[in-house]
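Visitor: got a predicted model here, sequence first, then my questions.
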Amino acid sequence: MKEILFPFTFVLFIMITYGFSFFEKIFNFSDTLGWMKVHFEKTPIKSLIPIGLVVLLIGELITFLLSIYAFHSLFYFDQNDSIEWMMVANIFCLLLMLIGQRFAKDFDGARTIVIYLIPSLLAMIYL
């Protein structure tokens, strides 16, 4: 039971995190874009914010879909191979957000991203 509990729980965590994040950004796209423009207005990447948001949304959607696939693979086939792809997408999104927070000199935001990054990296080792 222990062998399967951690992968299920972690995949479910990723699914919930990225599902909510993606749909929140989609349904509040203009508010999210407005917030990001203000957040990054004093950075060298301020002109890249609209495309950066789209790239982040695509990354979050891919991570969310891969988490659904990984959960399905674990539940029905007892296979965790698909978790690796989900983790790659997850780490990509987290690093993208971390780089953005560092450009914005938002150290509290960067620290929050690292809080998600640490268990993700540990999960890659465990899984």
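Guide: Nice, thanks for sending it over.
Visitor: can we go C-alpha only for contacts and neighbour counts from here?
Guide: OK.
Visitor: mind telling me what element the residue nearest to Ser82 when sequence neighbours are not counted is part of?
Guide: Among residues not flanking Ser82 along the chain, Ala70 sits closest, at 5.1 Å (Cα to Cα, 6 or more residues apart in numbering). Under the criterion of DSSP states H and E, Ala70 resides in helix 49-77.
Visitor: what's the helix or strand following that helix packed up against?
Guide: Following helix 49-77 in sequence order, the next helix or strand is helix 82-103 (DSSP H and E). When contacts are defined as 3 or more Cα pairs under 8 Å, 6 or more residues apart in numbering; DSSP states H and E, helix 82-103 sits against helix 49-77, helix 107-126.
Visitor: buried deepest among these, which one?
Guide: helix 49-77 (a mean of 18; mean count of other Cα atoms under 10 Å).
Visitor: take the one below as the second:
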Amino acid sequence: MNYITEILILLFLAITFLQSGYDKIVDWNGNVGWLKSHFANTFLEDKVPFSLGLILILEIIAGILSLAGIWFLFNNCKEIALYSGIVSCVTLLFLLFGQRIAKDYDGARTIVIYFIPAIFLVFLLK
């Protein structure tokens, strides 16, 4: 139980990103349609499918690394967990960027709630 805080944060990130990735896969067309209207009149309007695919890949990688990081922490190896935190932060920064471009300031504020534990994980593992 040397890494209980880190493990709990990794579980949080795994649930967050794997569920979000799953939702994007299951309802790809619904997500693309909603995001096209969300990014209407921005430079991202024509890049929604590509951007969504990029976010999907990052979320799946972050989620898998989070699960792997838990296993590695039980074996006293912090490196994979640290990579998980870094990929999670980068993913959330991409999402924050999109929300700010769309001028969805409430959505951007919500991303910060997820960013805090992710950056704390990086701080704990650095």
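Guide: It's in. Nothing here was measured: the structure is a model prediction, and the numbers come from that model.
Visitor: related to what we said a few turns ago, could you dump the helices and strands packed on helix 82-103 of structure 1 to a markdown table with distance to Phe29 of structure 1?
Guide: Output for these, formatted as a markdown table (distance: least, Cα to Cα, whole Å):
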| stretch | distance to Phe29 of structure 1 |
| --- | --- |
| helix 49-77 | 9 |
| helix 107-126 | 20 |
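Visitor: what's the closest of those helices to Met87 of structure 1?
Guide: Closest to Met87 of structure 1 of those, according to Cα to Cα: helix 107-126, at 7.0 Å.
Visitor: what range does that closest one cover in structure 2?
Guide: On structure 2, the counterpart of helix 107-126 of structure 1 by TM-score structural alignment is residues 105-124.
Visitor: so which of the helices and strands packed on helix 82-103 of structure 1 gets nearest Ile26 of structure 1?
Guide: Among these, helix 49-77 sits nearest to Ile26 of structure 1 (Cα to Cα), with 8.0 Å.
Visitor: so which elements touch the closest one?
Guide: helix 2-27, helix 29-39, helix 82-103.
Visitor: highest mean neighbour count out of the ones you listed?
Guide: helix 82-103 (a mean of 19).
Visitor: give me the mean deviation of it from structure 2.
Guide: Compared with structure 2 after the fit, helix 82-103 of structure 1 shows a mean deviation of 0.7 Å (mean Cα distance after the TM-score superposition for structure 1).
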